[in-house]
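Engineer: The following block contains a protein sequence and its predicted model.
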Amino acid sequence: MKRKKTLMSIMIGILVFSGCLYLLLPDRNQTKVESVKAVASAHKEQTTVDKAVEDTKAEEQVQTEQADESDKPITENIKDKVREVVEVALNFLKRDQKIVAIGDSLTEGIGDESENGGYVGILNHTFEDKNLNITVENYGKKGNRTDQLLKRLEKEDVASSIKEADIVLITIGANDIMNVLKSNFMNVTMEPFQEERVKYIERLKAIFNKINDLNPDTQIYLIGFYNPFERHFGEIKELGMIIDHWNDAGVSLAEEYDNVRYIPTKDLFSNTNMDLLAEDEFHPNTSGYKQMAQRVLEYLKKSNEKTEINTVEVAS
C-alpha cells in the first residue's frame, strides 16, 4: 500500500512540475514583438529624427495592441493547463480510500467455506482485482452483541482505524436477538424482543455517536438483518415479525444521522431457490456472502459516484 501511495505521489508531482514548467516556457509572441522592435530601431537610424520618433511611437502602439490580443488566449490556456493538473491530482486522491468493517460473525465471515473473509473479503478481493487504492480492514468478531462492540470501539487499534476511515461498515444485533431467543424459544412472544429492541436502539445510537466522535467525516453503513429461520421455522410468524421490527429500528435510527445509511439484506435470503446458508443454517455461505457484497457495493456506488468504486462489479 505504501508503494502505491508513493507511486501516486510521484505521478502527482510530475503533473504539478509539468504545469509549472509550462508557466515558465518563453512566450513566442513576445519574441516576435522584440524582433519587430529591432526592425523599428534599424528603421529609426535611416530616417530623420522627428519622423523616426513618430513612426516608432505608432509602431509601439500597434505592437502593444497585438501583444495584448495574443497574450489573452495564452493566459487563459495556461490557467486551463494548471486547472487540469490540479483536477488530475484530486482525482488520484479521491480514489485512495479506506474502509473499516466492524461487528459480529457476519463481518468476520463465519460460514464462508472459501475462507476468504465473507462479504468483507469479497469486497477486498474485488478492489484488488480492479487495482483500486482502497484498503479494507476487518474487525469482525464472532458472537459480538451491541454492548460488546461498543466496548471494542474503545480499543486503540479499532479507534485508530476508524479515525482514518472514509467508510465504516457494520453488522451488529443478530446476537442480541439470539440472546433473547435462546431464553424464550419454547414460548416465542413479542414482548421480550420488544423490550430488548429498545435497549438495542440505545446501544446502536451510542455506537454511531462514538464513531462520529472518532471521525465525523466518515460515512457509516448499517447492514440489516435477514431471517435465517425462514426455511425451517417459517410457520413461526413471530420470528419474521421480530426481524422486521428490528430492521425498522435500524432504518429509523439511520435516518436521524446525515452520514448513516441503512443497507437491507432480508430480501436477498427470502423466497429464493438458491442455497445461501452455511451448514449451521444461520450464517451465509460463500454464495450468500457474495449476495451481501453485491448489495453493499450497490450502496457504496450511490455514495461514491465520483470515484472508481462506481464502476466496480463484484468479482466472480
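Structural biologist: Done, it's in. Numbers count the residues shown, from 1 in each chain.
Engineer: Only C-alpha atoms from now on, for both contacts and neighbour counts.
Structural biologist: Noted.
Engineer: what's the following helix or strand after the helix or strand containing residue 83?
Structural biologist: Assessed by DSSP states H and E, residue 83 sits inside helix 49-95. Per DSSP H and E, the first helix or strand lying C-terminal to helix 49-95 is strand 97-103.
Engineer: For the stretch 101-250 of the chain, which segments are assigned as helices?
Structural biologist: 105-108, 118-129, 146-152, 156-163, 174-184, 190-214, 230-233, 237-254 (DSSP state H, counting those that start in this stretch).
Engineer: what's the closest of those to residue 10?
Structural biologist: helix 118-129 (21.0 Å; CA to CA).
Engineer: How many neighbouring residues does residue 295 have?
Structural biologist: Neighbour count of residue 295, defined by other CA atoms under 10 Å: 18.
Engineer: Enumerate every residue touching it.
Structural biologist: Under the criterion of CA atoms under 8 Å, 6 or more residues apart in numbering, the neighbours of residue 295 are 263, 265.
Engineer: so how far is residue 245 from residue 146?
Structural biologist: Distance from residue 146 to residue 245, counting by CA to CA, to the nearest Å: 17 Å.
Engineer: Against that first model, consider the following:
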Amino acid sequence: MKNFLRTFAGFLLAILLIFCVFWLVFPKAGNRFSGEKRTVITQKKIKYAALGDSLTEGVGDATTQGGFVPLFAKAIENGTGSSVTSQNFGKAGDTSTQIYNRMLKQKKITKGLKKADVITLTVGGNDLMKVLRDNVTKLSTMSEKDFVKPEAAYQKRVKKLLDTIRQDNPKAQIYVLGIYNPFYINFPEMTVMQNVVDSWNKSTESTVSKEKNTYFVPINDLLYKGTGTQAVESDSTSSESVANNLLYTGDHFHPNNTGYQIMADAVYASYKEVNR
C-alpha cells in the first residue's frame, strides 16, 4: 500500500509539474496589446490630435470635413459614450521631414499633441513619391533596390517623429497608419511598386512596435484593389478605363468618402482592441 501511495503521489506531482510548464509556455489568450507598453483610456472626455499629410487633411473628402479624422472621432463617441474633441494638423504634400518641422515650429501643434489622449499619424506617401520624382528619368528601369536606402532613411525620420512627440506626451496612444498603392488598378504589372509599399509598411510596423503605447494600422490591403473596379470615361478619348472605386475621381490618388470611412473603421478597430 505504501509503495502504491508513493507511486500515486509521484504521478500527481509529475502531472502538476507538466501543468505548470504548459501554463508558463502557453499563457492564457488575451489582448495582444496587453503588457507594460499598454495604457487604457477610460475618461469620458477625450482629446484627439491628428498629425500628418493629405490623408489627415482629408483631400478627396467631398464633405471637406477632414477625411477619416472626424469619422474616427465619431466612432469613439458612438462606441464608448465618451465625448471627443479633435484637432486636425494635416497638410497636403508634406513629407515626414516637413511634418516634423511643422510640429516643431507651430505652437498650436506642439500644444495639441502635448495635451492629446489619442494621436493619429499619416506619413510616408509623399516620402515614397519623392523617391519617384527624384528618379523621374529612370522610372522605367527602377528596381526594389533603388528604394532600400530611402526606406532606411525614412524609418529613422519616423522614429524621430515619434520620439519627439513622446518627449512632451509620454502617455497618449499613437496610431500610425500605413501607406497604400493607388496605382495598382491601372498598372497591376508594376509589381515593384506593390512590393516597395509592402516593404515600407513592414519596416514602419517594426519601427512602431518598438515604441511604447504606439500601434501600426495597415490600410493598403483595404484600399489598393478597391471593392471592385468601375468603368470611367477618359477625358482625352472616348474609350473607357478602370478606376479604384475607393479613390477620389478628381485625382485617382486620394481616398474618397468611402475610402476614408474604411480607414476610420480600421483605426477604430485597433483603438477598440487596445482599450477593451
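Structural biologist: Ah, there it is. What you see is a predicted model; the values in this text were computed from it and never measured.
Engineer: Looking at the helices of the stretch 101-250 of structure 1, which one is packed in the most?
Structural biologist: A comparison of these by mean neighbour count, using mean count of other CA atoms under 10 Å, puts helix 105-108 on top with a mean of 24.
Engineer: Report the central residue of structure 2.
Structural biologist: residue 177 (1.8 Å; CA atoms, centre = their mean).
Engineer: wait, what's in contact with the alignment partner in structure 2 of residue 221 of structure 1?
Structural biologist: Taking TM-score structural alignment, residue 221 of structure 1 has residue 175 as its aligned residue in structure 2. By CA under 8 Å, 6+ apart, the contact set of residue 175 of structure 2 is 118, 119, 120, 121, 214, 215, 216, 217, 267.
Engineer: Quickly note the distance from whichever residue in structure 1 pairs up with the third one to residue 11 of structure 1.
Structural biologist: Put plainly, it is residue 120 of structure 2. Here residue 120 of structure 2 is matched to residue 169 in structure 1, going by TM-score structural alignment. Going from residue 169 of structure 1 to residue 11 of structure 1 by CA to CA gives 31 Å.
Engineer: Also residue 190 of structure 1?
Structural biologist: Taking CA to CA, one finds residue 190 of structure 1 at 60 Å from residue 11 of structure 1.
Engineer: picking that back up, please name the nearest non-neighbouring residue to the residue nearest to the centre of structure 2.
Structural biologist: Spatially, and ignoring its direct neighbours in sequence, residue 177 of structure 2 is nearest to residue 217 (4.7 Å; CA to CA, 6 or more residues apart in numbering).
Engineer: same question, residue 261 of structure 1
Structural biologist: residue 221 (4.8 Å).
Engineer: Tell me which residue of structure 1 lines up with residue 45 of structure 2.
Structural biologist: That one, residue 45 of structure 2, aligns with residue 96 by TM-score structural alignment.
Engineer: What sits closest to that match if chain neighbours are left out?
Structural biologist: Spatial nearest neighbour of residue 96 of structure 1, chain neighbours left out: residue 133 (4.7 Å); criterion: CA to CA, 6+ apart.
Engineer: what's the matching residue for that neighbour over in structure 2?
Structural biologist: Using TM-score structural alignment, residue 133 of structure 1 lines up with residue 83 in structure 2.
Engineer: Show the contacting residues for its match.
Structural biologist: Counted by CA under 8 Å, 6+ apart, residue 83 of structure 2 has contacts 44, 45, 46, 77.
Engineer: just those residues now: which is nearest residue 188 of structure 2?
Structural biologist: Out of the contacts of residue 83 of structure 2, the member with the shortest distance to residue 188 of structure 2 (by CA to CA) is residue 77, at 38.9 Å.
Engineer: from what I can see that closest one touches residue 84, true?
Structural biologist: Yes: at 6.5 Å, residue 77 of structure 2 and residue 84 qualify as touching, with contact defined as CA atoms under 8 Å.
Engineer: rewinding a little: neighbour-wise, which one of the contacts of residue 83 of structure 2 leads?
Structural biologist: Counting neighbours by other CA under 10 Å, residue 46 comes out on top of those with 19 neighbours.
Engineer: Is that residue in contact with residue 117, as I believe?
Structural biologist: Yes: Residue 46 of structure 2 lies in contact with residue 117 (CA under 8 Å); the separation is 6.1 Å.
Engineer: how many neighbours does the residue mapped onto residue 111 of structure 1 from structure 2 have?
Structural biologist: Aligned counterpart of residue 111 of structure 1 in structure 2: residue 60 (TM-score structural alignment). Residues contacting residue 60 of structure 2 under the criterion other CA under 10 Å number 24.
Engineer: and residue 60 of structure 2, what does it touch?
Structural biologist: Contacts of residue 60 of structure 2 (CA under 8 Å, 6+ apart): 67, 247, 248, 250, 254, 255, 256, 257.
Engineer: Swap in 7 Å and give it another go.
Structural biologist: By CA atoms under 7 Å, 6 or more residues apart in numbering, the contact set of residue 60 of structure 2 is 248, 254, 255, 256.
Engineer: Of those, which ones are shared with structure 1?
Structural biologist: Contacts conserved in structure 1 for the contacts of residue 60 of structure 2, counting by both residues aligned by TM-score structural alignment, their matches' CA atoms under 7 Å: 248, 254, 255, 256.
Engineer: who wins for neighbours among those residues?
Structural biologist: Of all these, the highest neighbour tally under other CA under 10 Å goes to residue 255, namely 28 neighbours.
Engineer: What is the aligned counterpart of that residue in structure 1?
Structural biologist: That one, residue 255 of structure 2, aligns with residue 284 by TM-score structural alignment.
Engineer: Counting neighbours, what do you get for the residue nearest to its match when sequence neighbours are not counted?
Structural biologist: Of all residues not flanking residue 284 of structure 1 in the chain, residue 277 sits nearest, at 4.2 Å (CA to CA, 6+ apart). For residue 277 of structure 1, the count of nearby residues is 19 (other CA under 10 Å).
Engineer: what does residue 182 of structure 2 give?
Structural biologist: 23.
Engineer: for it, what are its contacts?
Structural biologist: Contacts of residue 182 of structure 2 by CA under 7 Å, 6+ apart are 224, 253.
Engineer: counterpart of stretch 57-73 of structure 1 in structure 2, which residues?
Structural biologist: Taking TM-score structural alignment, stretch 57-73 of structure 1 hits no residues over in structure 2.
Engineer: quick one: buried residues of that stretch?
Structural biologist: residue 63 (16 or more other CA atoms under 10 Å).
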